[in-house]
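Visitor: Turn this into a model:
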Amino acid sequence: MNTFKIKDNLFWLNDQPIFIQSGEFHYYRTPPEEWRHRLNLLKEAGFNTLASYIPWLWHQLEEDVSDFDGHSHPMRNLEGFLDLADEMGFLIIPRPGPYIMAETTNEGIPPWVFENYPGAAFIDQNNKVQNIASYLHPDFLKCVRKWYQAIFQVLTPRQITYSGKIIMTQLDNEMGMIHWVRNIIDTNPDTIQRFADYIRQSPEINHPERYPKENLEDYLKESILHPDQETDPIILEDYRRFFQGYLEEYAAFLIQEAKLNGMEVPPIINIHGFANGGKTFPIGLSQLIDVMRLPDIISATDVYPCIIGEGNIHELYMVNEMTKALQNPDQALFSIEFQSGGNMDFSNMQSSFYDLHARLCITSGMRAINHYLFFGGENHPVLSRIKRHDWGPPVRKDGSLRQHYHRYGKLSDALAVYGQDLVKAQPQYVTTIGFQLDYFMTEVNNITTQQETKIITHQRERILFDMLARGLTLSHRPFTSVDLDREALDPAQTPVLWTMMEKQCYPETQQKLLDYVKDGGTLIMAGRMCLEDFEHKPCTLLKDDLGITHLEDQPPFQIQDITIFDHQDVPVSFLETYQGDFAEVFAYDDKNAVVGFRVDIGEGNLFMLGAAMPISTLEELDIIETLSNRATVPPLLTMTHWVDARLSIAENGRFLSINNYKDDPVDTVLSYQGQPLFGGNQVHLPARQGAILPLEWQYSEDILIHYATSEIRHIYNEKDALIFETAQPDVTAELTVKGYTCQDANVISEADGRTRVVLDSSTGKIVLKRVPR
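Guide: Sure, this is the predicted structure:
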């Protein structure tokens, strides 16, 4: 029997690590006679997995009446579709909702749910009934229960545990996303009752100064419907925390019902929030943090960058690292909606984006990608009033191909060549960015919270993303991330930690940071000094231990110039100045007031910069270089001309992933830990292309590839020769072989029956001739 599991940050099929290369196909938008053609296009692109939403509103037009075999419409033949995918050798990831979004009516919920059970509808803070449900309303849960009883009759026997091909199942879709996008707060009586119960069961917030003992439900509803600037910021903040647990309860219900109906494969939840280049993505992480920590949950991201270049790659790395810090520790990074659309026939999208984005995420440790949406199609009126469903995917609705389709097969070829060695390779890091997830708990707002949300949004975007993440990314200092509020800090494991600080911080986190420094860690903070906890109670542990006797904030959003290290007139915002006994001052304003300082505490030290300084010039990047060098954080790689380069290491070799985002080709010489790579030879990358290059790769017992300056795309095992075909015609490679001669190569040395050779080829081939025995 086949098996599928997660462990050691990998996905395993039959006890072998696997890279899941998946494409999303909506069978209900394409006639059945064309299904095989579309799935063949996936196979030709090198994909091994198929994913699809299963729309509840499409398969149950009436309550308790289902069609999964196509008797009412051929495109409802879900059973036939899944069996065809199985026959063609695909692994399968079904996504049966209940919510699917996917540009469908009611986000995929059948209209009869609201017609038959109007009390289950979401009622917003304007007393307006929305076309979505209150997740935990008993009537909605009753309908979902019956939907799962029906759909899992189709899915359960097709799981890998039943000799089928279903390896994971996504439950619901982007829980809480609609609430964030529409900025809606639920005042359905059922939800208000649950909110009141949450407050009553939370002694830290349930006190007379905050909430009345009598008529709490009425008080909460009235406060949400008619917010008051003096009292209601706390109410909305408490609502956000309540809703984290609310979503957890909903997800737990779905998992329980799926298992009761036979689900044995791991459940997936997908994380929304990707906007503004990814800077809003942690809002989804904040909403779903309690869901992500449910047992055996696999978390998967939804990412839609639309562009990729030196100006936004730091955002993509930060999204990946924050997700890894919070997800199930056994799983690999996984994106269930990895943008493959948006490339309309006449648009500004570049076909290179899709390949470069995938390469960036693979070098971050992503080992499962579902390219969404891979095919265009048409909507039946039941699904949507809009017939055309074509958002620029690789395959048009008529089955013709857009240009970016042809990029997928090339990357799949390289993944197949490097195989399990690349899958098991672990990204290398030199430092860590810490974050506080509560800084992103801003998904819903009203007049009482808008200003604070505006401020914290500015700080997390300008500091956490555009200063820390961007500075470290552009200076080739790959970083991992850590949740400061939930994880321990050990200077032995994390010798240098960067973080953004704002006015609020938990007492436990403040103390944790202080202990980290006292135990020998180096902490680099930017932002404003914390003065209270998230309950708005004064808390100045950090301020007091740093010896700050006075601080002064400048007006928010006002640009001012500072001097920092050797750089003058550096523009910053949210300036804060300090007085105290500091070991060193490295930044000051135009009045010589202290903006940046260093203090030594115990065995470690702390650098504080009281400003938001996004990296936009080489001058600002040099400031990050200086801070890094002062903190003893050298770059992982150096090079003569800039490319995005990352190193991953496995038992059988190393892999250097390099991306050129420029519109011009680049030639560069790279070094690792001061030693030249690739024999000191230049690596050439055409414009807007990437490469995965092997280093000390033990391809087999008789073949060690010390390096190759071009990506290996194919390996042909012929009768008398083994041929490695590379992406570029010009390639320099160095190998040690036994039982082979290398055509046109120069011999460097011979020992113990092994020959070390170097080859300069202009044919894009490394030809190893077998020596007759």
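Visitor: Could you use CA atoms for every contact and neighbour count after this?
Guide: Noted.
Visitor: Name the nearest residue to residue 154, ignoring sequence neighbours.
Guide: With Cα to Cα, 6 or more residues apart in numbering as the criterion, residue 154 has its nearest non-adjacent residue at 6.7 Å, and that residue is residue 79.
Visitor: Which neighbouring elements make contact with whatever helix or strand that neighbour lives in?
Guide: Per DSSP states H and E, residue 79 falls inside helix 78-87. In terms of contacts (3 or more Cα pairs under 8 Å, 6 or more residues apart in numbering; DSSP states H and E), helix 78-87 is packed against helix 35-44, strand 91-95.
Visitor: Next, the structure of the following sequence, for comparison with the previous one:
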Amino acid sequence: MIGVQLDNEIGMLSWVSNSPDLTEHVLEDFAGWLQRKYDAGTLGRRYPFKLDRKEEREQAVRSPREEYAAALLHDLGYYMRHRFAKYVAELRKYAEQSGVTGIPFLVNIHGTGNGRGKTYPIGISQLYESYTQAPGYLSGSDIYFGDLNMDTFQDLYLINGFMDAVHLPDQPLASLEFNCGDGNFGETYGSRYDPSAVDFKTRMCIAQGNRLLNFYLFSGGYNYRMDQKLGDGNDRIAFTGERHGFAAPVGPDGDLNYTYPRMARVNKTVMAVADKLAVMDEERDAVAYGFIPDYYMTEYKYPHSTVMKDIVTNLEANRNAGAWDIMARAMLLAGYRFGSVDVQNKPIDPQQTPVIALPSARYMHAHIQRKLVAYMEAGGGLLLYGEVPLYDMEGAPCTILADAFGVKPTRTLRDGGHYYLSLCAEGWAAPRPEIRAYYAQTFDHGKTQPLLRVYDTREVCAFEAAVGDGKAIVIASAYRCDIPLFRTALERLGAKAELQHDCRDHGIFMTSTATEDGERFLHLLNLDGFDKEIRLYDRGAPLLEGRPFVLSSKDGVMLPLDITYHGVKIVYSTAEIAQVSEDELAFRLTQAEDVIALETDRRIAASDAYSVRQDGSTVYIISKKHAKVDDRLVIRFAS
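Guide: Presented below is the predicted three-dimensional model:
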């Protein structure tokens, strides 16, 4: 694939420094944008100053007063989305005028940091209008997670889902900066990744539909000195010293570091079946994760504004934190396979998306609250985690959702000092041990069914409510990652996890992909450092004919189900496909005794490496090799 990246991480520097471009030219353009967006009366009520007076405009926007700070917080964010989109379109025009046509124009999205993805949706919020404004654009992520483990695995899954939620139909997922090094960026050996890091991230991205992964940096190099002295301390073309990319799998001198073999293995595995993966989509259960782009439009806030601080602080506390580390993590560990839905800008239909799991803050647009009420009234199920909204996004009272639930929020309790906030379960959530929590939003719960109460005051902080033909389950407190609780809640709303395993230790990520013809891959990751023996089930039926499967520590597998190559149907296999040719199938073994079940009329050549057993139409290949001794098995077919 050939593509042109139009710029790099547009808007990122302004965000991370909280320094929006507020030059004279930009503020003049901003004033014009406001005048086009609002009628004169509305604009006068929002901004009590003269937009056409240069000095007054500059003072009012650069040092806003509290009376219009909330309006400015959002209008400035909306304007910057518009401005970035115009800039990207202009760059594309220059490229096309220079003869660059017929290829995708790439826009890379910034935001991962400190080994997490929680700020990554800020980049989506800033740039999604840039790459969805017309056909021909392709967005790409920057993946700087370090290890993919029990702390972080839900982050990558969620941000892939959020990107997909705002994409146009012809825009597949892609990653333009897929970090593949060992983490030793400062040459201190203080941040070294496990060999599974690239393997796991590659497998998850491929399972979710990524069609492009651009490794960065794959190989290092040298920064030469400039012919003309710069007087900047090193006179080199870059500021990273004599070398760059010393954490890359291929170092500046061509030496391979310890991450290279595992990275090479997963790449060979993916490329061996690339023709199948390229036309597969992730199979999903009847639930989607709700995405509100404006919850992440927090990149600019005036440091002296209490109004802006209150809104941004509450959004930051509720948009991911517990919603990612508790609700999303519990959903994935329970086996749920889910995409995301943009509840702000796109229709939500219970026929297409029966259940939505939604992080919710104290602030939420009135039109989103109305949309969610209509969705439930039409039969949709809503799992809301965080706070029931009390205000719209600019701080005006707005309790549309609360009114639909039939509750009245009363107060917010917080753990602290000598107050040990504790929660007790009741209704279908009971019996459960009393737990500690750091906050709880409480309600006069009306006719709803209480699920959690504050221990000493008996105030309700979680409930189930009927809304029209649908229902909501609201958890307005910091609860624990109780997998059975979230599974029960989702099932009561109408979403069942069809893919299951029986490992009590959890720590397994799993999903599946399929073609329109029913060819499938089962994707499994063991996020922990110990082996796990499991049995797998799909819609209640055992997979692999009920055989126990050992998922090795920190290993990932992509198991074929009903995959056909050259007249050979792989019904299932405990080994993953490593190479395909007309006369051979090569596998990476994973078990002490792997089993490969085939349906074929072709004659299988005898081998000392495996035995062959026929049972009806199925031919079983039983490996005689232990995977930990020799993990390569080649099945040959007689011509």
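Visitor: What range does the helix holding residue 79 of the first structure cover in the second structure?
Guide: Helix 78-87 of the first structure corresponds to no residue of the second structure when matched by TM-score structural alignment.
Visitor: Now do that helix and helix 35-44, the angle between them.
Guide: Computed by axes from the mean of the first three to the mean of the last three Cα atoms, to 10 degrees, the angle separating helix 78-87 of the first structure from helix 35-44 equals 30 degrees.
Visitor: Run through the helices of the stretch 201-350 of the first structure in chain order.
Guide: Remark: helices assigned in the stretch 201-350 of the first structure by DSSP state H, counting those that start in this stretch are 216-225, 232-260, 281-287, 289-292, 313-326.
Visitor: give me the stretch of the second structure that the shortest one matches.
Guide: Counting by TM-score structural alignment, helix 289-292 of the first structure pairs with residues 128-131 of the second structure.
Visitor: Quick one: the helices and strands packed on helix 78-87 of the first structure as CSV, columns for mean neighbour count and distance to residue 587 of the first structure too.
Guide: Conversion of these to CSV gives the following (neighbours: other Cα atoms under 10 Å; distance: least, Cα to Cα, whole Å):
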stretch, mean neighbour count, distance to residue 587 of the first structure
helix 35-44, 17, 55
strand 91-95, 23, 53
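Visitor: Out of these, which is closest to residue 329 of the first structure?
Guide: The closest of those to residue 329 of the first structure is strand 91-95. By Cα to Cα, the value is 21.0 Å.
Visitor: which residue numbers in the second structure go with the helix or strand just after the closest one?
Guide: On the C-terminal side of strand 91-95 of the first structure, the closest following helix or strand by DSSP H and E is helix 111-116. Aligned by TM-score structural alignment, helix 111-116 of the first structure falls on no residue of the second structure.
Visitor: can you tell me which residues contact residue 630 of the second structure?
Guide: Residue 630 of the second structure makes contacts with residue 589, as judged by Cα atoms under 8 Å, 6 or more residues apart in numbering.
Visitor: leaving aside the residues next to it on the chain, what's closest to residue 168 of the second structure?
Guide: residue 132 (6.3 Å).
Visitor: my bad, residue 736 of the first structure
Guide: residue 756 (4.2 Å).
Visitor: The second structure: which residue goes with that neighbour?
Guide: Matched by TM-score structural alignment, residue 756 of the first structure corresponds to residue 619 in the second structure.
Visitor: now do residue 560 of the first structure
Guide: Residue 560 of the first structure maps onto residue 421 in the second structure, by TM-score structural alignment.
Visitor: count of neighbours near its match?
Guide: As a burial measure, residue 421 of the second structure scores 18 neighbours (other Cα atoms under 10 Å).
Visitor: what about residue 530 of the first structure, which SS state?
Guide: Counting by DSSP: H, G, I helix; E, B strand; the rest coil, the backbone at residue 530 of the first structure sits in coil.
Visitor: wait, isn't residue 159 of the second structure in contact with residue 122?
Guide: No: counting by Cα atoms under 8 Å, residue 159 of the second structure does not reach residue 122; the two are 10.6 Å apart.
Visitor: The spatially most central residue of the first structure and residue 476 of the first structure: what is the separation?
Guide: Residue closest to the average C-alpha location in the first structure (Cα atoms, centre = their mean): residue 320, at 3.7 Å. To residue 476 of the first structure, residue 320 of the first structure is 17 Å away according to Cα to Cα, to the nearest Å.
Visitor: repeat for residue 416 of the first structure
Guide: For residue 416 of the first structure relative to residue 476 of the first structure (Cα to Cα), the value is 28 Å.
Visitor: ok, those two, which is more surrounded?
Guide: residue 476 (23 against 18).
Visitor: how close does the equivalent of that one over in the second structure sit to residue 483 of the second structure?
Guide: Superposed on the second structure with TM-score structural alignment, residue 476 of the first structure falls opposite residue 335. Residue 335 of the second structure sits 10 Å away from residue 483 of the second structure, going by Cα to Cα.
Visitor: again, but for residue 111 of the second structure
Guide: 29 Å.
Visitor: again, but for residue 566 of the second structure
Guide: In terms of Cα to Cα, residue 566 of the second structure sits 43 Å off from residue 483 of the second structure.
Visitor: what about these two, which has more around it?
Guide: residue 483 (19 against 13).
Visitor: my read: the more buried one touches residue 332, true?
Guide: No: using Cα under 8 Å, residue 483 of the second structure makes no contact with residue 332, being 9.1 Å away.
Visitor: Distance to residue 675 of the first structure added to the helices and strands packed on helix 78-87 of the first structure, as a markdown table?
Guide: Below are those laid out as a markdown table (distance: least, Cα to Cα, whole Å):
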| stretch | distance to residue 675 of the first structure |
| --- | --- |
| helix 35-44 | 40 |
| strand 91-95 | 43 |
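Visitor: among those, which is nearest residue 564 of the first structure?
Guide: strand 91-95 (51.8 Å).
Visitor: quick one: that closest one to helix 78-87, angle?
Guide: 150 degrees.
Visitor: tell me which strands and helices strand 91-95 of the first structure is in contact with?
Guide: strand 49-53, helix 78-87, strand 169-170.
Visitor: Output the residue interval of the second structure matched by the shortest one.
Guide: Read it as strand 169-170 of the first structure. Counting by TM-score structural alignment, strand 169-170 of the first structure corresponds to 4-5 in the second structure.
Visitor: The matching stretch vs the first structure, average distance?
Guide: Average distance, stretch 4-5 of the second structure versus aligned residues of the first structure after superposition (mean Cα distance after the TM-score superposition for the first structure): 0.8 Å.
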